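1. Provided below for reference: sequence and predicted model.
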Amino acid sequence: MAQKPSIPKGTRDFSPVEVAKRNYIIDIIREQFRLFGFQPIETPSFENSNTLMGKYGEEGDRLIFKILNSGDFLNKVDDALYEAKDSGKITPSISEKALRYDLTVPFARYVVQHQNEIDFPFKRFQIQPVWRADRPQKGRFREFFQCDADVVGSKSLLQEVDFVKLYDKVFTKLNLKGVTIKMNNRKILSGIAEVIGASDKLIDFTVALDKLDKIGEDGVKKEMLNKGISEAAIESVKPLFSFEGSTTEKIDKLRSMLVSSEEGTQGVNELEYIINTIKEVPLETAILDLDVTLARGLNYYTGAIFEVSPPETVKMGSIGGGGRYDDLTGIFGLKDISGVGISFGLDRIYLVLEELGLFPETVLPSTKALFINFGETEALYCLKAVNMLREDKIIAEIYPDSAKMKKQMGYANKRNIPFVVLAGTSEIENNTFTVKDMQAGTQKEMDLKELKGLLR
């Protein structure tokens, strides 16, 4: 007995309707990317392992899908290494490539490889799938699309302002109101770690803090303690767990807290500039919020960081994120190239729009007319009409087989095709067609010109 087919956990098949809805989102994002001056590039689905490993922190590295070397990949493994059964040590010997974890690190690699062909500042966008060996759950998949936009070669904070505007414009076009763009700065987090005497634990501090909305205050404290951060240090950052007020009030509180930290103060100044500039070019529908617990668990961020939350009525994780990385290309040998970028979470945005019923009814380009197949002569007559309709960008098709009328009409019903076109001996002689309105149940004889007018 044949084994029942299945797909790996965390992956999905997409129906025609789902693909159409996804393309609706992608088309709006792509349109805005172009409108804001970004150019498209694409990179391979897999990279050399050393391109990806070590760029996302310890947690990120564990989620990278490794690809086994071709052929007898165990043949070159040292016997002692094999006997030790240490997967961490044996992996470099049997796997030299990995599926990309995100689009940002491959982009940094692209910039370094093509630096002599690029005009800086370079604005690129990329819409491609990525893979993460995560635990699948609602809104979290192992294979999913990212829609990224980045600028490299400019340290101007106007880029951050532009990205906030880009987020706002896309979600406005999607009619998704009540989206919150959370913003923080890694310099502020570094300053806080410095002030509380935990600079040597910066990564552990930020990774734990970033989980506040998931594991709560007690969970964050426990994780920080487990990472060796002192109780006194944790107690001194307690105000961060309930940091409230307007953006101006939050800025003032941070400035007071970080008065002794030069780096932290710089981060506050950067955030203040972005917030004040946005006030001069107000957002249409999105809400900008300063969130001091936002850390983004990726090591390469050095300045402003962003995370986008859906409307409060939807229980869903972030639907976008990004930030400033001042020297990401330095890991590939190209120093002092600052960059900033954001990403849209296509799959989660899809789920949010679906839950809120925000997809337009016209998203799926459905067939307008199905021509009934009565036989070879009639099919050829109809085929000529179908081709002429398609020339006018009218979606039409002919049933491929000369099947029973009931079967062909049933097919039109199941596909929700609004018009069925019939052509027999009489219609061919008169150069006309009999058109049935499937919803009204009425039918009328007309020529091709009238048919075109009806289907438009």
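-> On my side now, so go ahead.
2. contacts and neighbour counts: CA atoms only from here.
-> Fine.
3. dump the residue contacts of the nearest residue to residue 207 once chain neighbours are set aside.
-> Closest residue to residue 207 apart from its sequence neighbours, by Cα to Cα, 6 or more residues apart in numbering: residue 297 at 5.3 Å. Shown in contact with residue 297 (Cα atoms under 8 Å, 6 or more residues apart in numbering): 56, 57, 206, 207, 210.
4. what's the closest of those to residue 351?
-> Using Cα to Cα, residue 210 comes nearest to residue 351 of those, at 23.4 Å.
5. name the nearest residue to the closest one, ignoring sequence neighbours.
-> Residue 210 sits nearest to residue 295 (Cα to Cα, 6+ apart), 4.9 Å away.
6. who touches the spatially closest residue to residue 405 that is not a sequence neighbour in this structure?
-> Counting by Cα to Cα, 6+ apart, residue 372 is the residue found nearest to residue 405 once chain neighbours are left out, at 7.7 Å. By Cα under 8 Å, 6+ apart, the contact set of residue 372 is 379, 398, 399, 405, 408, 420, 421, 422, 423.
7. separation between the nearest residue to the second one once chain neighbours are set aside and residue 455?
-> Read it as residue 398. Distances taken as Cα to Cα, 6+ apart put residue 371 closest to residue 398, at 4.5 Å, once the chain neighbours are dropped. With distances taken as Cα to Cα, to the nearest Å, residue 371 is found 13 Å from residue 455.
8. try this one next to it:
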Amino acid sequence: MAQKPSIPKGTRDFTPTEMVRRNYIFDTIKGVFQMYGYMPVETPAMENLDTLLGKYGEEGDKLLFKILNSGDYLSKVTGDDLSARNSIRVTGQISEKGLRYDLTVPFARFVVQHQNEITFPFKRYQIQPVWRADRPQRGRYREFYQCDVDVVGSNGLYNEVELIQIVDAVYRKLNINVVVKLNNRKVLAGIAEIIGEAERMVDITVAIDKLDKIGLEKVNLELAERGLSQSAIDKLQPILALAGSNREKLAMLSDILKDSEIGLKGIEELTTVLDLSESVDLNTNIELDLTLARGLNYYTGAIFEVKALDVEIGSITGGGRYDDLTGIFGLNGVSGVGISFGADRIFDVMNQLELYPENVTAATQVLFVNFGTREAAYCLRLAATLREAGIRTELYPDAVKMKKQMAYADKKGIRFVAIVGEDEIKDNSITLKNMLQGDQKTLSMDEVINLIRTSV
């Protein structure tokens, strides 16, 4: 017996019903993006490895999927490298490309490459899959979609507030209760400075970013393993434990960071974002979270994460400001800020909470029964008329028993079956059967259209 086919761990197939639901999520997010003036772009699934490497930190680099060079990919590898098992050197010789890890770094490359064709500030959205060689688990996949929105070429903190407004609008439309977690990398730099470990900010942020996942004890252990002194770890504890309202946290933090210029700059930016956010009508709460670090190295200012309140799952949206991401590709001084909606986690949340509206469907609304060649040819014209009226319509392709055709309509959730035989052709009418209620009526075409439209 042939082995049953399978797909790689961390990837998923999606049925037609699931795709309809996913498209509802994509369309909702896309619609909000467009309302704020963002325009779509796309970039290739693969990028040159030198575009990707070194942009996500040491751990991120390990999660990049590398693509083997075409042809004899071992032709440039020496026996010494193979025998020494020097994987980093060998990888550089056998692989020049990789699957994109996120949409932000490819976007920075796009901006630099097309800088003479775009208008700054440049506002773009991008909805495409990304790949990470992560350990698959609930809510974490190796292939997943990101829905990114970014603006580059502007330093204004109004952009951060606009992103919070976008988050609020998207989740209000999707009916998901969320909280926006907010922090600032300058504050984290100030904390690292105050505890005497300014040079180890990356180590600190990578560790404390895992606080929700592994707990404080393991975070402290990792900090020690990364070389932080016990004195620095001890000084960090009360900062991570700060509690109270956003304003109270900022006040306490201002005192803690009074001797750190960069830390006070971060507090100033947080205060501005919170002040501006209070001036607009938001349904979503914003919570200052000093443990939020966003482990990616390119963030330099405000950082965001969005958590669903009614489901235990990781963040479903995240992002932040990057002051010079394009600088790594030769275009200096172009600040940007953006967020990414994790479509697959949003999909999981909506499935678990059953949040889809009843009318979210791409299912056929009307199925014409096929009685034979003459009747089917006549029904083709009727089906075309219904489609022009915006009604999703099928003609059953084979003249088989009525029972089989009705079973097909029932399994696909088709609400109406149109029966057109000799009598209907003669009277220029359609007998329409309601599969939910079981009744049927003989109607004109206009009556059929009106009935189906009012039954949505």
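-> Happy to help now that I have it. Since the structure is predicted, the reported quantities are computational estimates derived from the model, not experimental observations.
9. before we move on, back to that, and the residue nearest to residue 398 of structure 1, what's its match in structure 2?
-> Alignment note (TM-score structural alignment): residue 371 of structure 1 maps to residue 368 of structure 2.
10. so its match makes contact with residue 417?
-> Yes: with contact defined as Cα atoms under 8 Å, residue 368 of structure 2 reaches residue 417; the gap is 5.9 Å.
11. and residue 294 of structure 1, what's its match in structure 2?
-> Alignment note (TM-score structural alignment): residue 294 of structure 1 maps to residue 292 of structure 2.
12. what about that match, neighbour count?
-> Residue 292 of structure 2 has 23 neighbours, counted by other Cα atoms under 10 Å.
13. what is in contact with residue 368 and residue 417 of structure 2 at once?
-> Shared contacts of residue 368 of structure 2 and residue 417 (Cα under 8 Å, 6+ apart): none.
14. mean distance between the host helix or strand of residue 248 of structure 2 and structure 1 after superposition?
-> Following DSSP states H and E, one finds residue 248 of structure 2 within helix 246-256. Its matched residues in structure 1 lie on average 0.5 Å from helix 246-256 of structure 2 after superposition (mean Cα distance after the TM-score superposition for structure 1).
15. quick one: list the elements packing against the helix or strand that that helix is followed by.
-> The helix or strand immediately downstream of helix 246-256 of structure 2 is helix 261-278, counting by DSSP H and E. When contacts are defined as 3 or more Cα pairs under 8 Å, 6 or more residues apart in numbering; DSSP states H and E, helix 261-278 of structure 2 packs onto helix 158-174, strand 178-184, helix 185-194, helix 246-256, strand 302-308.
16. what range does helix 261-278 of structure 2 cover in structure 1?
-> Mapping helix 261-278 of structure 2 onto structure 1 (TM-score structural alignment) gives residues 262-279.
17. with structure 2 superposed, average distance for that stretch?
-> Overlaying structure 2 shows stretch 262-279 of structure 1 at a mean distance of 0.7 Å from the equivalent residues (mean Cα distance after the TM-score superposition for structure 1).
18. how far does the longest helix along structure 2 sit from the chain's center?
-> Determined from DSSP state H, the single longest helix within structure 2 is helix 16-35. Chain-centre distance of helix 16-35 of structure 2: 11 Å, with Cα atoms, centre = their mean, to the nearest Å.
19. same question, stretch 185-196 of structure 1
-> Centre-to-centre, stretch 185-196 of structure 1 and its host chain are 29 Å apart (Cα atoms, centre = their mean).
20. kindly report the same for stretch 226-242 of structure 2.
-> Worked out by Cα atoms, centre = their mean, stretch 226-242 of structure 2 lies 33 Å from the chain centre.
21. need the strands for the stretch 351-456 of structure 2, in chain order.
-> Taking DSSP state E, counting those that start in this stretch as the criterion, the stretch 351-456 of structure 2 contains strands spanning 366-368, 393-395, 416-419, 430-434, 440-443.
22. is it possible to export those strands to JSON lines including mean neighbour count and distance to residue 284 of structure 2?
-> Shown next, in JSON lines, are those (neighbours: other Cα atoms under 10 Å; distance: least, Cα to Cα, whole Å):
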{"stretch": "strand 366-368", "mean neighbour count": "25", "distance to residue 284 of structure 2": "41"}
{"stretch": "strand 393-395", "mean neighbour count": "21", "distance to residue 284 of structure 2": "40"}
{"stretch": "strand 416-419", "mean neighbour count": "24", "distance to residue 284 of structure 2": "41"}
{"stretch": "strand 430-434", "mean neighbour count": "21", "distance to residue 284 of structure 2": "42"}
{"stretch": "strand 440-443", "mean neighbour count": "16", "distance to residue 284 of structure 2": "47"}
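23. good, wrapping up.
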